[in-house]
Structures are given as C-alpha cells and as structure tokens.
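Engineer: Okay, here's the prediction I keep looking at, along with the sequence it came from:
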Amino acid sequence: MSSHAGAPAGTLLVIAKAPVAGRVKTRLTPHFTPQQAADMARAALQDTLDAVLATPAGRRVLCLDGAPGPWLPEGIEVVPQCAGGLDARLAAAFALYGGPALLIGMDTPQVTPELLAEGLDFTRTEAWFGPAPDGGFWALGLAEPDPALLLGVPMSVPHTGRVQRLRLTSSGRAVRDLPALRDVDTPDDAAQVAACAPGTRFAALHAELCTAAR
C-alpha cells in the first residue's frame, strides 16, 4: 500500500493469530467456551486494526499466524508469521522492513490512534516501550529495527518486559515509555479491558456474553 502524502514513513506492525476456536485466548476458558474466546479475540483484533487504520503511517501490516478471514478490513497488508518461538516471530516481523516501526499485539482493543501515533514518533527517542501490568509488553517501537534486540528474550514470563527493556537500553538506545496497557489473557483481564474501552466491539461482545451467562 502506498503511503499518503505527508504521512510518516513508519510501519505499524500487528502480530496476531487468526481467531479460530481452540487456537486463541485459551486462558479465557472454561469461563468462556472456546468459540466465545475466539469471538472475543476477533473483536479485539478488529478494534486494534481500526485504531491502526486511523493512525497516520507509511505501511500497516498484519503478521498473521493462520488465514485471513472476513474480519480483515481493507488497507491492511498481510504477511505470514515465521516458525519458531515468539521472540523469533517478533524479530522476523521487524526484519521485514528497514525503516522505523512500531509493533503491537492483537489483544489491547483499548489502544487508540493517538497512542500509536506517539509510538511512531522517533523525533525525540530511538525506541518506544509499552509495558503491560503482567510484566510483559504490549508495544515495541524501533527507529532502526534490529532483530537481535528480541532474539533470546524469554517470552510470556513475569520478567519478559524487564528483560526486553534492558535489551533496548543496553544497546545504547534512548528509550521512552508508552502508557501501560493490559493485555486480554484471562477472564479478569477481559472484564477490566472492556470496562476501560466501552465503545469497542470487544466491550460490547463481552457485555453480551456475560449477560447471556447469567
């Protein structure tokens, strides 16, 4: 996709799994059924892609594990994820493009275009880090992507974010933090995220599912 006149040269990267029952958001079960968990994953991904489309960027790319579906809006490029652990897949996403890039996940439907635009602004920093309350991170921005900054970082553990941020600072890069955002992993996460993002597809679906379960 060609960039709009005056748009920044940066790339917005979203790493995601296709919202297929039994393959995504399995920690939401058994509180929710596998299909309900997949439906919430789809809603979160759609909300995320809406924010991406509303953000000025040179490219908007979905790095996808699985096949695109009718949930995919126009204006988003799709590339397949590589094999390997999450650190390798994140590193490979950055390696696709040589310029400034901001990478986010699919499970922060409360993200806004304003936050994403901030994470693509490298006029005052060389890297952006978006922490998550569980000790991970929801966003990583690099003015000059280097896959080596991610390879070997232990993923999905309580100290993932600390190790990743240390990688950035130890490389000599200036690092600025984005606001912390909660990932949707557990039923409690889902309830908290829905409460702070009332206008999203995710919040509407969450309310519908909780009402039906009463």
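Structural biologist: That came in fine, so what should we check first?

Engineer: Please count neighbours and contacts with C-alpha atoms only from this point.
Structural biologist: Noted.

Engineer: Would you quantify the distance from the residue most central in space within the chain to residue 207?
Structural biologist: Among the residues of the chain, residue 105 comes closest to the average C-alpha position under Cα atoms, centre = their mean, at 1.6 Å. Note on residue 105: its distance to residue 207, by Cα to Cα, to the nearest Å, is 23 Å.

Engineer: Check it against this one:
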Amino acid sequence: MTAPGAPVALLVIAKAPVPGRVKTRLTPPYSPGEAARIAEAALADTLDAVLAAPARRRVLVLDGEPGRWLPPGIEVVPQCAGGLDARLAAAFALDAGPALLVGMDTPQLSPALLAPALGGWGPGEAWFGPAADGGFWALGLTAPDPSLLLGVPMSVPETGAVQRRRLLDAGLAVHELAPLRDVDTAADVAEVAALAPDGRFARAVAACRGGAATAAGRQGAAR
C-alpha cells in the first residue's frame, strides 16, 4: 500500500530472469535455467518487500520484458542503454523527488531494512546501503543528480567506497543502512537463502539440483 504522505519513491533496477542472460556467474554449479529461476525468485522477493513498504511510488526499471513474476502495484519502465552508472543515473531521473534505489540481488530485503530511509529527508541528505562485496545494495538521493553517479566504476571491489566518497565530496550528509550480502556466486546463494528461509528465493534454491549437488560436495569434502 501507499502510505498517506509517504515522501520517498522506491526504485528497483533489475534484469528480466531469462536463462543465459541473468546470474551467469552461478553457472556452474547451477544450470542456466536454475540460475534464472533463482534470479526470478530473488526479484519476486525484492518486489514483495517494496510493495510492503510505505512509498510515494514504486518503479521497476527493467532490462527486458516483464513476466508472471511481476505483481500488481509496480510501475515498469525500460532501462536506458549504457553502463551501469548511466543506467542508475537515468533511473533516478524518473522521479524529481527523494528516491531510494535497490537492486534485485538482496532477496533478504524487508520493509524493516528499508524503514530508516523511508521517512522525511532534509536537504542535502543521502542514504547508502553497503554490500559485503564492496559494492552497495541501496542508494537514496533527495533529487536526481547524474554527477553523483556517472563515472563511478561499477562491479569492482571499490565501487561502494568510490560511490560513498562521491556523495561526501558533494557535501551530502550520508546516512547508512544495514550492510547486506549480494547474491553473485553459489556461495552467496547458500548464505542468503539461510538468512531468509521462508521466502521464494530459499524455496527456489532448495528446488535446484545444482544447489543440492554443491551442498553434497561440501559435505563430502568435510568428511
């Protein structure tokens, strides 16, 4: 639901869960089809969290076409072309007011984890959610400003540090959300599934043969 007077827009940037195009770092041990099912479940859990949180609007910025996983109540707009820094900047440009952007790689997301950044923001404030791999899982800006994102190196260990420094150098007061682990590798899959055992993500992981084979291999190595 949309809370009366909710000041923040929630943006989700994601790739449609198509085999061979999504979560390719999970193959192996997972097959392309299994990786896509895991990605679909991660995206569905993320959208559930966004729908359950108070927001002025909820927008999925999508690379690809929406599918059966898309619930009612989510606007969908296509991602622009270019690098991830340009696509993030364009996502923020979809809304003129305060907006919090998250990805699809943290299916353990919950309204409680988002809550600190969903109240009223003052001028010159920003929110930053650090990821365990050195990146970031959430970024909140009071207004779109491409200079805060363009040129930040993405998908490298220093991404989060560079992005946070960019915010600070712009004179923004940066508030931090809790750190979360992204799902990028098979090891991430197992750990994140354990953090949210009742979600679609954990059920999808449990149903995949690749994950079962990986777990069996680990048990064998431990003997």
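Structural biologist: Received, thanks. Just so it is clear, the structure is predicted and the values come from calculations on it, not from any experiment.

Engineer: which residues in structure 1 form strands?
Structural biologist: Using DSSP state E, the strands of structure 1 run over residues 11-17, 59-65, 77-80, 101-104, 127-131, 137-142, 175-177.

Engineer: Next, format those strands as a markdown table and append mean neighbour count and distance to residue 47 of structure 1.
Structural biologist: Below are the strands of structure 1 laid out as a markdown table (neighbours: other Cα atoms under 10 Å; distance: least, Cα to Cα, whole Å):
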| stretch | mean neighbour count | distance to residue 47 of structure 1 |
| --- | --- | --- |
| strand 11-17 | 24 | 12 |
| strand 59-65 | 21 | 13 |
| strand 77-80 | 15 | 16 |
| strand 101-104 | 26 | 13 |
| strand 127-131 | 24 | 18 |
| strand 137-142 | 26 | 15 |
| strand 175-177 | 17 | 23 |
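
Engineer: List the contacts of residue 114 of structure 1.
Structural biologist: Contacts for residue 114 of structure 1 (Cα atoms under 8 Å, 6 or more residues apart in numbering) come out as residue 55.

Engineer: ignore the last one, residue 210 of structure 2
Structural biologist: Contacts for residue 210 of structure 2 (Cα under 8 Å, 6+ apart) come out as 28, 29, 30, 31, 34.

Engineer: dump the residue contacts of the aligned residue in structure 1 for the fourth one.
Structural biologist: Taking TM-score structural alignment for the superposition, residue 31 of structure 2 sits opposite residue 33 in structure 1. With contacts defined as Cα under 8 Å, 6+ apart, residue 33 of structure 1 is in contact with no residue.

Engineer: what about the longest helix seen in structure 2, how far off from structure 1?
Structural biologist: The residue-count maximum for a helix in structure 2 (DSSP state H) belongs to helix 32-52. Superposing on structure 1 places helix 32-52 of structure 2 at an average distance of 0.2 Å from its equivalents, by mean Cα distance after the TM-score superposition for structure 1.

Engineer: got the buried residues for that helix?
Structural biologist: By neighbour count with 16 or more other Cα atoms under 10 Å, helix 32-52 of structure 2 contains the buried residues 32-51.

Engineer: got it, and stretch 150-166 of structure 1?
Structural biologist: Residues of stretch 150-166 of structure 1 classed as buried: 150, 151, 153, 154, 155, 160, 161, 163, 164, 165 (neighbour count, 16+ other Cα under 10 Å).

Engineer: residues in structure 2 aligned with it?
Structural biologist: Aligned by TM-score structural alignment, stretch 150-166 of structure 1 falls on residues 149-165 of structure 2.

Engineer: So which residues make contact with that stretch?
Structural biologist: Taking contacts as Cα under 8 Å, 6+ apart, the residues outside stretch 149-165 of structure 2 that touch it are 84-86, 88-89, 128, 130-131, 133-136, 148, 166, 174.

Engineer: redo that, cut-off 7 Å
Structural biologist: If you take Cα atoms under 7 Å, 6 or more residues apart in numbering as the criterion, stretch 149-165 of structure 2 is touched by 84, 85, 86, 89, 130, 133, 134, 135, 136.

Engineer: need the contact list for whichever residue in structure 2 pairs up with residue 11 of structure 1.
Structural biologist: Matched to structure 2 by TM-score structural alignment, residue 11 of structure 1 sits across from residue 9. Applying Cα under 7 Å, 6+ apart, we find residue 9 of structure 2 in contact with 55, 56, 57, 58, 98, 99, 100.

Engineer: can you pull the contacts of the residue lying closest to residue 177 of structure 1 once chain neighbours are set aside?
Structural biologist: Once flanking residues are discounted, residue 177 of structure 1 sits nearest to residue 129: 4.8 Å by Cα to Cα, 6 or more residues apart in numbering. Going by Cα under 7 Å, 6+ apart, residue 129 of structure 1 touches 139, 140, 141, 165, 176, 177, 178.
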